[in-house]
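Undergrad: Turn this into a structure:
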Amino acid sequence: MKPDQLLRSILPEVLIDNFDIDRFEKSESRFDIWLDEKNEQLSEDKYNKNIICYDFGDYRTIQDYPIRGRATYLHVRKRKWLDWRQFAGKNEQ
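TA: Below is the predicted model:
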């Protein structure tokens, strides 16, 4: 079984499709999984060169169902997207 298949059977599919696993920690009582949004633009913005990814937001923590008797915490952060034209226009004023 490939790692991707294993993750799809454990985590919600929407997370695997839209996020990359950045880090994983296991302790006696819990699993912590850090997920970063993939660097993929929405289809309507894909060919707009003015839309750029410039940073990540803060992590949001979600407590998921326990896995093998350990609490599971998903630490998720989304990318920040910017329409460069709007930003450049504000600086010119």
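
Undergrad: only C-alpha atoms for contact and neighbour calcs from this point on.
TA: OK.

Undergrad: ok but residue 16 is inside a helix, no?
TA: Yes. Looking at residue 16 with DSSP: H, G, I helix; E, B strand; the rest coil, it is inside a helix.

Undergrad: Now for it: which residues touch it?
TA: 4, 7, 8 (CA atoms under 8 Å, 6 or more residues apart in numbering).

Undergrad: got the contact list for the last one?
TA: Shown here is residue 8, whose contacts under the criterion CA under 8 Å, 6+ apart are residue 16.

Undergrad: hang on, isn't residue 34 packed against residue 21?
TA: Yes. Between residue 34 and residue 21 there is a contact at 5.9 Å, judged by CA atoms under 8 Å.

Undergrad: Please provide the structure for the following sequence as well, for comparison with the first:
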Amino acid sequence: MKHFEISGWHDDSVKIEVWLDEKHYLERSDYKSGTVISHGFTDEKVIQDFPLRGKPVYLHVRRRRWYDKATGETFSYTYDNLTAEGTKLTPEFVAFLKEED
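TA: Just a heads-up that it's a prediction; the model follows:
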């Protein structure tokens, strides 16, 4: 939850759904440059996570898009270490978090 915040959730008798949006957080170098601004979100990816209380869990994840006014470049951050001790991420979720826009 260091990089994402819950923007919504739904729990019914069939499934659990959680919507996650990347937080508005600039890396230090981008903050110091003063030219990088938030530029919306990537398209939502739906990832099936491990079941919870016998129900499938679906994560609706949106990564933040950033725009550098100095270079005209649009980009998203990638993350290498998002697992808590004793947990694992699915290969699909890891690939999503590492993909470049």
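
Undergrad: Relative to residue 61 of structure 1, which of the contacts of residue 16 of structure 1 is nearest.
TA: Among the contacts of residue 16 of structure 1, residue 7 lies closest to residue 61 of structure 1 (CA to CA), at 18.2 Å.

Undergrad: where do the strands sit along structure 2?
TA: Secondary structure of structure 2 (DSSP state E): strands at 4-11, 16-22, 36-41, 45-52, 55-62, 64-68, 73-75.

Undergrad: can you pull the buried residues of the third one?
TA: Pointing back at strand 36-41 of structure 2 there. 36, 37, 38 (16 or more other CA atoms under 10 Å).

Undergrad: can you count the residues close to residue 11 of structure 2?
TA: Residue neighbour count, defined by other CA atoms under 10 Å, stands at 11 for residue 11 of structure 2.

Undergrad: which residue packs closest to it, ignoring adjacent ones?
TA: In space, residue 11 of structure 2 comes closest to residue 17 once its chain neighbours are excluded; the distance is 6.4 Å by CA to CA, 6 or more residues apart in numbering.

Undergrad: tell me, how many neighbours does that neighbour end up with?
TA: Residue 17 of structure 2 has 20 nearby residues by other CA under 10 Å.

Undergrad: I appreciate the help and will end here.
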